[in-house]
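In: no FASTA, just this:
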C-alpha cells in the first residue's frame, strides 16, 4: 500500500494512505489532535482525578509502600504508529514529574525511513529530544525500556484482539484507523477487551464520536461522555470504567 509523508494544518507531519484516503493523524493538525484527545482529555483528566482522590485521604489512610507505587500511571496505546502520542506523553511525564509506564501495541510498525521524515521534535520545540524520539522506535519490541527518568516504554507487536490483560491499565489511548476503513477494530468484542484491561476508574479516550462506537462501548459497561473534538471534529468520546 502506498504511503506518503504529508503536512497537516498545524505544520506537523503525518503518514497518508491514498488507497484508503486515511492518515495516521488528523489532517487538521496531528499535534493539536494528539494533545486535545489524548493528553488533555485522557492523561490530564486522569491525573486530576488522582489528585482529587489523594486530597481526600489522610496520611493514616496510606499503606506504607503503596504511595510510591500508586504514583505510577500505566498507559496502553492502541496503534503505536508514528510514536507521536508516546512522545508527547513522555514530554508530559517529565513536565509533571510523574512516572508513566507506556505500552504501545502495533501490528505493522512504521519504518525508520518514514520516522526520520516526521517533524514532531521541531514542531513541539523539543529538538533537544530528537534522539529520544528516534529511540522510541529503535528500542526492541516485547521488552520494557526506561527511556527517561519518568517514562518507560514497552512496544508490543500484536493485533488489538490479542490484548487479554485484566485490570492492568489506568488509561487507554484508542487511536486505531477509523471505523470507515477498519470497522473490525471498533466492535463490542474489541471494547470488551479494552474494558477488561482497564483498572477500576480507568479512562479510555478516542478521537471517534460515531454513534455505533459509543453504543459498542456502552454495551460492554463503559460510562461514555461526548466531549468537544479537536480542530476539524465536532466531538470525541471519553469512556470510564466505574466500580
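Out: Perfect, I can see it now. None of the values given here were measured: they were computed from a predicted structure.
In: make it CA atoms for all contacts and neighbour counts henceforth
Out: Will do.
In: list the contacts for the nearest residue to residue 142 once chain neighbours are set aside?
Out: The shortest distance from residue 142 to any non-neighbouring residue, by Cα to Cα, 6 or more residues apart in numbering, is to residue 156 (5.2 Å). Residue 156 makes contact with 103, 104, 105, 106, 107, 141, 142, according to Cα atoms under 8 Å, 6 or more residues apart in numbering.
In: which pair in those spans the largest distance?
Out: The widest separation within the contacts of residue 156, taken as Cα to Cα, falls between 103 and 107 and amounts to 13.1 Å.
In: What is the burial count for residue 240?
Out: As a burial measure, residue 240 scores 22 neighbours (other Cα atoms under 10 Å).
In: Kindly report the same for residue 99.
Out: 21.
In: can you pull the contacts of it?
Out: By Cα under 8 Å, 6+ apart, the residues touching residue 99 are 71, 72, 73, 93, 149, 150, 151.
In: same thing with residue 243?
Out: Contacts of residue 243 by Cα under 8 Å, 6+ apart are 200, 201.
In: how about a cut-off of 10 Å?
Out: By Cα atoms under 10 Å, 6 or more residues apart in numbering, the contact list for residue 243 reads 199, 200, 201, 202.
In: Second structure follows, compare the two:
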C-alpha cells in the first residue's frame, strides 16, 4: 500500500488494493475507506446496497433525498451524482463534514480515473468540493446538493429516503454511533427509507433494532464478511 505525503498534515493519501485512493488519519490511526479498495467499498455499500436498492423498490418516486454523514473525500457524493445523471433521476443530496479537505488533497484523488466508462464525469468531482458550504447548489442537471460544515449533533436534518452512514468506526468516533445520535437520524428518515453503512458491529445493529428499524446484514465489500442495511417501517399501533 503506497503512501504519499501532502501539505495537509492531518491526512495522508494512500492507495488501496483496487488502485483507488483513500486518506489515512495518523491521529486516529484510521483510514477513510477500506484498505481492500476504497472505490469498490463505496460502490458496494452506498450505491448497490443503498441508492440503487431504494430506487428499485420505489420506482418513479422523485426526487430521491439522500443524507450522508461524512462528505470526506467526496467519493460517495460523486458516485451518487453519476448515478443521477445516468438514470436521469433528480437527487437532493445533503451532507455534512466538520473538517473539509484542502484543495491540494482533493485535487490529487484519482476516483475519476478508476472506471473509464464514467471518467467523463470527472469535472463534477472537483465541482462538488468547490461548491460553497452551507447553501443549496445545483451541481448538475439532476443533482442538487447542500453540504454543511458542521457536526451531526448540531445539524438540522431534512427528511431522507436514503442515509449513507459513513462515519469513522465506532472505536474511533463512538459519539457518532450511540443511541441518542442514531435516534436523531432515524427520526429524519421517511417511512420506507433505508440506512446503509459498512459497519457490522453488533451493538450498532441492536441500537437500530431498538429504534424499530428492520435490520439486514448483506454481504460486505471485498475484505469484509458483512455490512449493515436497515429500513424504516411503519410501526403499527
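Out: Arrived safely. Given the structure is predicted, the values throughout are model-derived calculations rather than measurements.
In: counterpart of stretch 133-151 of the second structure in the first structure, which residues?
Out: Mapped onto the first structure using TM-score structural alignment, stretch 133-151 of the second structure covers residues 141-159.
In: that older thread, of the contacts of residue 99 of the first structure, grab the buried ones for ChimeraX.
Out: Buried members of these can be picked out in ChimeraX with the line below, counting by 16 or more other Cα atoms under 10 Å:
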select :73,93,150,151
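In: closest to residue 81 of the first structure among the contacts of residue 99 of the first structure?
Out: Among the contacts of residue 99 of the first structure, residue 151 lies closest to residue 81 of the first structure (Cα to Cα), at 18.1 Å.
In: Is the closest one in contact with residue 89, as I believe?
Out: Yes: between residue 151 of the first structure and residue 89 there is a contact under Cα atoms under 10 Å: 8.4 Å.
In: Now list whatever residues contact both of these two.
Out: Common contacts of residue 151 of the first structure and residue 89 (Cα under 10 Å, 6+ apart): 100, 102.
In: Residue in the first structure paired with residue 226 of the second structure?
Out: Under TM-score structural alignment, residue 226 of the second structure pairs with residue 235 in the first structure.
In: Where is the longest helix in the first structure?
Out: Using DSSP state H, we find that the single longest helix of the first structure is helix 84-96.
In: Distance from that helix to the middle of the chain?
Out: Relative to its parent chain, helix 84-96 of the first structure has a centroid offset of 11 Å by Cα atoms, centre = their mean, to the nearest Å.
In: Superposed on the second structure, what's the mean shift for that helix?
Out: Helix 84-96 of the first structure, aligned to the second structure and superposed, deviates on average by 0.6 Å (mean Cα distance after the TM-score superposition for the first structure).
In: So which bit of the second structure is that helix matched to?
Out: The aligned range for helix 84-96 of the first structure is 75-87, by TM-score structural alignment.
In: Three-state assignment for residue 137 of the second structure, please.
Out: Using DSSP: H, G, I helix; E, B strand; the rest coil, the structure places residue 137 of the second structure in strand.
In: Which stretches in the first structure count as helices?
Out: Under DSSP H, the first structure gives helices at 30-33, 45-55, 66-70, 84-96, 112-115, 120-123, 130-138, 188-197, 211-219.
In: Save these as JSON lines, and put in distance to residue 166 of the first structure too.
Out: Shown next, in JSON lines, are the helices of the first structure (distance: least, Cα to Cα, whole Å):
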{"stretch": "helix 30-33", "distance to residue 166 of the first structure": "29"}
{"stretch": "helix 45-55", "distance to residue 166 of the first structure": "19"}
{"stretch": "helix 66-70", "distance to residue 166 of the first structure": "17"}
{"stretch": "helix 84-96", "distance to residue 166 of the first structure": "22"}
{"stretch": "helix 112-115", "distance to residue 166 of the first structure": "32"}
{"stretch": "helix 120-123", "distance to residue 166 of the first structure": "33"}
{"stretch": "helix 130-138", "distance to residue 166 of the first structure": "26"}
{"stretch": "helix 188-197", "distance to residue 166 of the first structure": "4"}
{"stretch": "helix 211-219", "distance to residue 166 of the first structure": "17"}
